[in-house]
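Visitor: Below: sequence and its predicted model.
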Amino acid sequence: MRSIVGPERTSPFYWNEEVRPGLRVAFTSVEAGNLALHVGDDPAGVRNNRRLLEAAMGIAPGSLRFMSQTHSNRVATVGDGAADAPDADGLVSRSGHEPLAVLVADCVPIVLADASVDDGGTGATAVVHAGRAGVGNGVIAQAIHVLRAGGAQDLSGWIGPSVCGSCYEVPEAMMLEMAEGIPAAASRTTTGTAALNLPAAVRCQLEEGGVKVGEVRGVDALCTVENSALYSHRRAPGAGRIAGLVWRT
């Protein structure tokens, strides 16, 4: 996804696909610029990056909804009195009409979507921010619960770029503790030290929640640490954040 978008500008998307008729899921690259307001960049520059991204998505300026992410298990719903950037790590659009974004730089970005109204579903969408804390505290299950409570029954999910199980080194005790509840989380680095495989843990939790996991194919490595086309806090602290996106066309 490196096509030109306007004069001298490469695509802001690392992966961008119509996953269902009229529904697109995407993950940005460093070409989109930093999209986070909390890493020390000039706020005007970040807001301009967001406007350019909205233009590339073909959505109205200012319509993309973000969260204030704090590694919690809180899930907010657009239109339920939530602030413009609610303090949450999951964000739900009951109709799927509001474009949603989740920001990461090693944590796992997740996009969820129910079947469309035409196919007997609710059309609801959601984004989830799942780092080590989020995987451990049940933010994924909570997001699925909120969607199911709204009537969603045919959920699909997409797991975006994040640190891989060979690069996320942690203390042995931390790995063993998480593996007690989520065996798929246990991993080892290339040198044999303890590590966590968050993408595998996320996939396991999605499948346990009855979510069909779609594949993100046709791109290079999805490990943010290994791939310079993606932001990584471990590789370059404070450099920026990529976004996981879902919107209707």
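Guide: Received, thanks.
Visitor: okay, CA-based contacts and neighbour counts for the rest of this
Guide: Fine.
Visitor: Excluding sequence neighbours, find me the nearest residue to residue 136.
Guide: Of all residues not flanking residue 136 in the chain, residue 178 sits nearest, at 7.1 Å (Cα to Cα, 6 or more residues apart in numbering).
Visitor: In the one helix or strand that neighbour maps to, which residues are buried?
Guide: Taking DSSP states H and E as the definition, residue 178 sits inside helix 172-181. Buried residues in helix 172-181, counted by 16 or more other Cα atoms under 10 Å: 175, 176, 178, 179.
Visitor: Okay, one more to line up with it:
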Amino acid sequence: MTPSVLEVDLGPGVRAGFTTRAGGVSGPPWDTLDLGLHVGDDPGHVRTNRARVAAWAGGPVAWATQVHGTRVHVLDGPVEARQDTVGDADALLTALPGTGVGVLVADCVPVLLADPVARVVAAAHAGRRGLVGGVVQATLAAMVARGADPARVRAAVGPAISGPRYEVPAAMRDEVEAAVPGTACTTEHGTPGLDLPAGVAGLLRAAGVRDVHLTGWCTDADQRFFSHRRAQRAGTTTGRSAGVVALMNV
């Protein structure tokens, strides 16, 4: 079965998209395209799901053990992409044709970046802590160090919990807003909230990225996606979706 991936256009020679819950082999409550090896699902099911995503991407996809930090792992060889993890990192970068990188999410923001001229792509996992810490800027800087030009970079900010659904204490909202302007918002209940996708987009534009696409899908509201918060309210656990970007062989 082909996995259900919502594709985005990041330029010629680049394949990019965000997975949904559909098209995998995992059973409840991870049904069905769970890509996370750390959430209690059968590892064999997860590896089968990852293989399906790799087939969609056109080559092996590298994954990291995400720790809500800012480390960017540069993929040096395709062998790494055949491992369960390349180690602790919250962003991955590659310039290897026929190879992809992916980040796992279930409310955090998956960010996909590509410079189709320099032939370098990256994926970043931007949760609240990583966003404040500078994971978006670190990922873009790593791309620039390998020949990317921010003015050429195309970015897609993927499905994540939306501001109207992400309630936080007022002090936390103010702290994040001070570090990442544009994140503070009010939820649908009139309480303090955080709009992390807006914060990601603002950081990218401030760094010179002109082509920033906000998908606008809310993982908490849209049943197509895994959501940690939705699962918590239901007293259960859930799987992980992904943002994946790959350089195609040309």
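Guide: That came through, no problem. Only a predicted model underlies this, so the values are computations on that prediction, with no experimental measurement involved.
Visitor: so what number do they get for TM-score?
Guide: Scored against TM-score structural alignment, normalised by the length of structure 1, the superposed chains reach a TM-score of 0.86; 229 aligned residues with a Cα RMSD of 2.0 Å.
Visitor: want to throw the buried residues of helix 172-181 of structure 1 into a markdown table with distance to residue 20 of structure 1?
Guide: Output for these, formatted as a markdown table (distance: Cα to Cα, whole Å):
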| residue | distance to residue 20 of structure 1 |
| --- | --- |
| 175 | 37 |
| 176 | 38 |
| 178 | 34 |
| 179 | 34 |
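Visitor: for the residue nearest the centre of structure 1, what are its contacts?
Guide: Central residue of structure 1 (Cα atoms, centre = their mean): residue 109, 2.0 Å from the mean position. Residues in contact with residue 109 of structure 1 (Cα atoms under 8 Å, 6 or more residues apart in numbering) are 102, 103, 127, 128, 129, 130, 159, 160, 161, 162, 243, 244.
Visitor: you'd agree the residue nearest to residue 136 of structure 1 is up against residue 185?
Guide: Yes - assessed by Cα atoms under 8 Å, residue 178 of structure 1 is found in contact with residue 185 at 6.7 Å.
Visitor: any idea where the helices of structure 2 begin and end?
Guide: 43-57, 128-133, 135-144, 170-179, 196-206, 228-234 (DSSP state H).
Visitor: In JSON lines: these, plus distance to residue 6 of structure 2.
Guide: Formatted as JSON lines, these follow (distance: least, Cα to Cα, whole Å):
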{"stretch": "helix 43-57", "distance to residue 6 of structure 2": "11"}
{"stretch": "helix 128-133", "distance to residue 6 of structure 2": "24"}
{"stretch": "helix 135-144", "distance to residue 6 of structure 2": "22"}
{"stretch": "helix 170-179", "distance to residue 6 of structure 2": "29"}
{"stretch": "helix 196-206", "distance to residue 6 of structure 2": "17"}
{"stretch": "helix 228-234", "distance to residue 6 of structure 2": "20"}
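Visitor: what's the burial count for residue 208 of structure 1?
Guide: When neighbours are counted by other Cα atoms under 10 Å, residue 208 of structure 1 registers 11.
Visitor: Distance of it relative to residue 140 of structure 1?
Guide: For residue 208 of structure 1, the distance to residue 140 of structure 1 equals 10 Å [Cα to Cα, to the nearest Å].
Visitor: quick one: contacts for the residue located most distally from the centre of structure 2?
Guide: Centroid-distance maximum for structure 2: residue 190 at 28.0 Å, with Cα atoms, centre = their mean. By Cα under 8 Å, 6+ apart, the contact list for residue 190 of structure 2 is empty.
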